[in-house]
Every structure is written in C-alpha cells, then in structure tokens.
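1. curious how this folds, go ahead:
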Amino acid sequence: MTQQHSGAAGSLFIVATPIGNLDDISQRVLQVLREVAWVAAEDTRHSGKLLSHFNISARFLSLHDHNEKQRAASLLQKLQAGESVALVSDAGTPLISDPGYSLVRLCRDAGVKIVPIPGPCALIAALCCAGLPTDKFHFIGFLPAKSGQRQQVLSDIPANVGTLITYEAARRVKDTLADVAVVFGDERELVLAKEISKTFEHFCHGTAQSITAWLEEDPQRCQGEMVLMIAPPADKPDDDIHPAAQKTLKLLMSELPLKKAAALTAEIHGEKKNALYKLGLSWDLAQE
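-> From the prediction side, this is the model:
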C-alpha cells in the first residue's frame, strides 16, 4: 500500500472511523490514513482533528453532499494518475447515510480498485445490542423531516422486512416516535439507542409512549446521536383477521398488486394493513 503506483491507478479506500470512542479505530485504518496521498473527508476540520489526535498529517479534499459529483471527477483523475485516496465521513462507515455513492460508482465504472476498510457503523452496533430480531432488517436512513411524509414512508414499508432501523436527529425524535405510534400502533416494540460508544450511551426499550416519557424526564436525554429500531409485527394468526376481510383480500389480489389490495382491504374492514399484507404474502408463497 503506497501513495504512488508506477503506471497503475491508485486505490480508493472506504475507511470506517470511530462513531464516538477513539479507541475503536483499527491499526489498519491508521496505516491506510498514513500512506494514502489524499483523504477525502465529509468535513475536513472534523477529520483533521481525528488525524491530528493520532499524529497523522494528510492532504485533505472535502467531499460532501453539495460538491460530491464535481469532486468525484477530480478524485478519479488523481486515482488514475496513481495516487491512492481514503474516503472518510464524519463518523462511522462512509456511504451509510453519508456521502460517497457518486464517487464509488464513478470509480467502479472506471475500473479503479475499491478497498473496504471495515470498522464502526452505528446501525450495526445498535442492532446487535437491541434484543430485536437480526435475521432480517431494513435500514431506512433518515426519515423525512415532515410528519406527513414520515408517516407515508413508514406506511409504505412491507411487514415482512424484519426489524426497521432509522437514524434520527435528537430535535425530531419525539415527533418521530409519535408518527411511529400512528402507523404501527403504540403496542409495537421499539428500542432507542443513543450516544453509542460515548459517555452517555444508553438503550431504551419500550413503546413509543414509554420511550417518549423517558426522554421527557430529562431534557438532556434529547441530545446526541440516535438510532431508532422498530420490531417486526407480532405474528397474527389468520383466524384473528375477520373472514370477510380475508375474502375481500383474496378477491382484490386477483385484480390488484398485493400492496394495493391490502391497503384497500384495511380501509374497508378496519384491519391492519401490515397484517393483511403479510397474510396475502403467505398465500402467494404457498402457491409457489
């Protein structure tokens, strides 16, 4: 691993950095950051402090949401000239709700070698400690800022995708919990992880209502980085869904996509859309 490759393109390293505790940095990350020609950073000031802590000097270029497409082209030129580049975000793994997609796509299409340097990722760290199902999960990223749009996004997610994981800003977390209760009901099991790997790390398990109450007990709890996890719906036996609703669902499925059929059946009979969707999906799978 060197800065220059005689006659060959450099490598693009996708480098995961600590999300809080600096002791989580790996020796491989430190080696890469010392040896690359350039560090492409979401915030050069923030990443500069990280490298300074480890006595690493680097040439920085900014790469963020507002300049990525333009900056990606210049970075590709550097890579094709033989200079290696490390891509870092402010914390955690680049591209996971952070910039980098355009650069990676451009480099892939140009045949540049792309090397993952694994490390911290908030969604994985949160999920493995939450006590929720991990065999299937669906990462939503950041939900929309407006309540109506949040509810629409949540409503559009099928019931069979497993545990839902979203990042949320502290200033919006209570509003998001309220929308989760509207869409999934207040009985749905949730886990809120905050400040992972930091001094005030905490996992709060409960319903939307009980977690909101916990947050309101102390205003400082509504601070910091947060990961919200939503458990899959509890299995509902077919006989818990009214026979008339099952009949309607079967009729509509013969003419409409399952998602639309479940939504219409829910509206007609007052059943839960996700339960109807899951039931219809089980019928489809049984016929395969």
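2. C-alpha only now, for contacts and for neighbours.
-> Noted.
3. can you pull out the helices in the protein?
-> Using DSSP state H, the helices found in the chain span residues 27-35, 44-53, 68-80, 101-110, 122-130, 147-155, 173-184, 208-216, 243-253, 258-269, 273-287.
4. export the ones you listed to JSON lines and tack on mean neighbour count and distance to Gln3?
-> Shown next, in JSON lines, are these (neighbours: other CA atoms under 10 Å; distance: least, CA to CA, whole Å):
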{"stretch": "helix 27-35", "mean neighbour count": "17", "distance to Gln3": "6"}
{"stretch": "helix 44-53", "mean neighbour count": "15", "distance to Gln3": "17"}
{"stretch": "helix 68-80", "mean neighbour count": "18", "distance to Gln3": "10"}
{"stretch": "helix 101-110", "mean neighbour count": "16", "distance to Gln3": "17"}
{"stretch": "helix 122-130", "mean neighbour count": "18", "distance to Gln3": "30"}
{"stretch": "helix 147-155", "mean neighbour count": "15", "distance to Gln3": "44"}
{"stretch": "helix 173-184", "mean neighbour count": "19", "distance to Gln3": "43"}
{"stretch": "helix 208-216", "mean neighbour count": "17", "distance to Gln3": "48"}
{"stretch": "helix 243-253", "mean neighbour count": "16", "distance to Gln3": "59"}
{"stretch": "helix 258-269", "mean neighbour count": "19", "distance to Gln3": "52"}
{"stretch": "helix 273-287", "mean neighbour count": "17", "distance to Gln3": "52"}
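5. want to throw these into TSV with distance to Pro94?
-> What follows is the helices of the chain, written out as TSV (distance: least, CA to CA, whole Å):
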stretch	distance to Pro94
helix 27-35	13
helix 44-53	13
helix 68-80	13
helix 101-110	9
helix 122-130	11
helix 147-155	24
helix 173-184	23
helix 208-216	29
helix 243-253	41
helix 258-269	33
helix 273-287	33
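6. to compare against the first, here's the next sequence to fold:
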Amino acid sequence: MKKMNQINNGILYIVPTPIGNLLDITHRALEILKNVNLIAAENIRHTNILLQNFNIKNNLILMNKDNEKKQSNNLIEKLKTGKNIALVSNAGTPVINDPGHLLIKKCHFFNINIIPLPGPCSAITALSASGITNNRFCYEGFLPSKKKKRCDLLLSLKEETRTMIFYESKYRILETIKDIIEQIDKYRHIVIAREITKKWESIYGTQANLMLNWLQEDKNRYKGEIIIIVEGFKKTKIDHLSNEILNTFILLRQSLSLKKAVLITSQIYKISKNYLYQKMIQKEK
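-> Here you go, the predicted structure:
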C-alpha cells in the first residue's frame, strides 16, 4: 500500500470487515486499518475485537446512527487537515444499512478523496448460494416491523420480476413468512440463509408454505442473523386460455365481480392478471 500522506485533504477509506469468520478480512483492509490516522467505527468494542485479533493498535472514534450528523462534521474537519480515516461498520460493507452515508456525501461536497475496498456483504454472499436466478435482483433491506407496513410493501412487490433480498429479525421471521404467503404467493420459492460464514451457518430453500412448516419444526432454524431471498415473479406467456381456466373463471364470476374473479383465477393458475382481465373483458362484451 502506498504511504497514506497527502499535502491537502486526507482520504476516507471505506473498509469492509468480516461478517462472521475473521479470516475473511483482506490483506489490504488490514494494512489500511493499521496505517490510517483514525478509524470511525459503528461499535468501538466490536471493532476492537477485530483489531486485537490481528495485533493492530489504532485510534477509534464512535460514529453510529445516533451521532452520525455531528460526528460527520467532526471527521470532515480532520480529513481537511490531511488525516486519513477508515470507516467500518459492525460487520460487512459499511453504509449498507449502516451509518456513513452523510460522511460520504460531505466528502463528495468538499472534494475529499474516497477509496472503497471490496469485501464481505452478507446479502450478496447469501444470494450467490441461493440457487435462485441472480442476474437481476433488488435489495430491500430490513422489512418494516409493523405488520400493515410490511404487508403493504410485500404486496407492492408481488409482481416484481427481480430476485428480492430482505433482512429479517429472528423475532419476526415466522410472521414475515406468513405475510409472504398471503401477500405474494404461497408457492413462491424462497431461501432462508442464516448466520452466513459463522459456525451455525445454514442455507435452505423451498416454496413459502413449506418453508413456514420447516421453520416451525425447530426454533433453532431461525436463530441468529437471517436473510430471506425471494424468487421474482414469473410471467406465464400463453396464447389461449384452457377450458380449465375458463371454467374456473366462470364459476367465480357467478358470485364475484369481474376484477375479483380475474384476481383469484390468475393466482390459482399463475398467469398475468392483466392478460386475463383483457381476455375476459373481450368475452363479456
């Protein structure tokens, strides 16, 4: 690593740290943590465990979600004087669901050099082992803790064609799987990745309703840090409607509105409700 010394502004290094297994730290990350003037840490005690494991002694300053605004201004002043600073979170790549974006935004404003390092990220690590198509995906972070907001969000993602990644608490995982079944699809394939890179790591995938049963069989299956990966919506391309589909729709239409009958039929046969709606409008004209 080049000697970290600048005539004017310092450098802000974004340094990923292991999400479980300390051996996942890179040589470059260790070298930077050793040589910067200051480490801005989300949790000083947690970061000290990492530093001590690799015999690194350095100055740490706390920057968490509670003091991020004030501390960002403080760190900018230090960077302006030529100090080099490493930004770390509790684990993984900083700023992904962690504090730090205000500091980075200010660095851009004051033309302070930012150097990001590649490294661990639990969402991407879990996605790579999910077996679900991952050439297109969206990261949704933690689902809302309130049921209504959570259900509203899941419903809005019902026809999202990209693979979806969520973080969830062990305290809400069962309710969340129930909500996925109700708001998205009980047959949708999902993967639960737990304690990635740690001793009790597990990765298991099945359709949503079977996943709920699997989790309920053993509470140890949802302990620790949990990532949910949900397969994207697959649009069924059909040129005609089978007699089975038509008969189901006709039966439902006898007691339901056109819109409701279309919705239920599309869910049963996994076909686009918009396509079905257009076909049924033509038939009812």
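7. kindly provide the TM-score of these chains.
-> Overlay of the two chains. TM-score (TM-score structural alignment, normalised by the length of the second structure): 0.84; 259 aligned residues with a CA RMSD of 2.4 Å.
8. coming back round to it: and of the helices of the first structure, who's closest to Met229 of the first structure?
-> For those, proximity to Met229 of the first structure was assessed by CA to CA; helix 122-130 is nearest, at 7.5 Å.
9. packing partners of that closest one?
-> Judged by 3 or more CA pairs under 8 Å, 6 or more residues apart in numbering; DSSP states H and E, helix 122-130 of the first structure is in contact with strand 163-168, strand 190-194, strand 226-230.
10. need the ones you listed in CSV (columns: mean neighbour count and distance to Gln246 of the first structure).
-> Listed next are those as CSV, based on neighbours: other CA under 10 Å; distance: least, CA to CA, whole Å:
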stretch, mean neighbour count, distance to Gln246 of the first structure
strand 163-168, 22, 26
strand 190-194, 25, 29
strand 226-230, 24, 26
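11. those strands: which one's closest to Glu216 of the first structure?
-> Using CA to CA, the nearest of these to Glu216 of the first structure is strand 190-194, at 13.8 Å.
12. and that closest one, how far out from the chain middle?
-> Offset of strand 190-194 of the first structure from its chain centre (CA atoms, centre = their mean, to the nearest Å): 14 Å.
13. just checking, what packs against that strand?
-> On a contact count with 3+ CA pairs under 8 Å, 6+ apart, strand 190-194 of the first structure meets helix 122-130, strand 202-206, strand 226-230.
14. how about 6 Å then?
-> Other elements packing on strand 190-194 of the first structure under the criterion 3 or more CA pairs under 6 Å, 6 or more residues apart in numbering; DSSP states H and E are strand 202-206, strand 226-230.
15. now these in JSON lines, with distance to Pro237 of the first structure?
-> Listed next are those as JSON lines, based on distance: least, CA to CA, whole Å:
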{"stretch": "strand 202-206", "distance to Pro237 of the first structure": "24"}
{"stretch": "strand 226-230", "distance to Pro237 of the first structure": "21"}
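16. now for those, which one comes closest to Val153 of the first structure?
-> Minimum separation from Val153 of the first structure across those (CA to CA) falls at strand 226-230, 13.8 Å.
17. in the second structure, which residue range corresponds to that closest one?
-> Across the second structure, the stretch matching strand 226-230 of the first structure (TM-score structural alignment) is residues 226-230.
18. what's the average distance of that stretch to the first structure?
-> In the superposition against the first structure, stretch 226-230 of the second structure averages 0.5 Å from its aligned positions (mean CA distance after the TM-score superposition for the first structure).
19. okay, how far is it across stretch 109-119 of the first structure, tip to tip?
-> From its first residue to its last, stretch 109-119 of the first structure covers 25 Å (CA to CA, to the nearest Å).
20. which residues touch that stretch?
-> 11-16 (CA atoms under 6 Å, 6 or more residues apart in numbering).
21. who's in contact with the residue lying closest to Gly82 of the second structure once chain neighbours are set aside?
-> Nearest residue to Gly82 of the second structure, sequence neighbours excluded (CA to CA, 6 or more residues apart in numbering): Gly10, at 3.9 Å. For Gly10 of the second structure, the contacting residues are 79, 82-84, by CA under 6 Å, 6+ apart.
22. in TSV, list those residues along with distance to Glu159 of the second structure.
-> Converted to TSV, these look like this (distance: CA to CA, whole Å):
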residue	distance to Glu159 of the second structure
Leu79	46
Gly82	50
Lys83	48
Asn84	46
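23. which of these are conserved in the first structure?
-> Of the contacts of Gly10 of the second structure, the ones still in contact in the first structure (both residues aligned by TM-score structural alignment, their matches' CA atoms under 6 Å) are 79, 82-84.
24. quick check, nearest of these to Lys198 of the second structure?
-> When those are compared for distance to Lys198 of the second structure (CA to CA), Asn84 wins out at 31.5 Å.
25. touching, the closest one and Ile11? I think so.
-> Yes - contact status for Asn84 of the second structure versus Ile11: in contact at 4.8 Å, counting by CA atoms under 6 Å.
26. which residues touch the residue nearest to Ile203 of the second structure when sequence neighbours are not counted?
-> Leaving aside its chain neighbours, Ile203 of the second structure sits nearest to Ala193 (4.4 Å; criterion: CA to CA, 6+ apart). For Ala193 of the second structure, the contact set (CA under 6 Å, 6+ apart) comprises 202-203, 226-227.
27. please determine how far the counterpart of Ala193 of the second structure in the first structure is located from Phe184 of the first structure.
-> Under the alignment (TM-score structural alignment), Ala193 of the second structure maps onto Ala193 of the first structure. Distance of Ala193 of the first structure to Phe184 of the first structure, computed by CA to CA: 19 Å.
28. likewise for Val85 of the first structure?
-> Counting by CA to CA, the separation of Val85 of the first structure from Phe184 of the first structure is 44 Å.
29. now Gly270 of the first structure
-> Distance, Gly270 of the first structure to Phe184 of the first structure, by CA to CA: 14 Å.
30. neighbours of the spatially closest residue to His101 of the second structure that is not a sequence neighbour, how many?
-> Among residues not flanking His101 of the second structure along the chain, Val95 sits closest, at 6.0 Å (CA to CA, 6+ apart). Residues lying near Val95 of the second structure (other CA atoms under 10 Å) number 17.
31. what does Ile203 of the second structure give?
-> If you count neighbours by other CA under 10 Å, Ile203 of the second structure ends up with 17.
32. hang on, the earlier thing: of all the helices and strands packed on strand 190-194 of the first structure, which lies closest to Asp175 of the first structure?
-> Asp175 of the first structure lies closest to strand 226-230 among those, at 12.4 Å (CA to CA).
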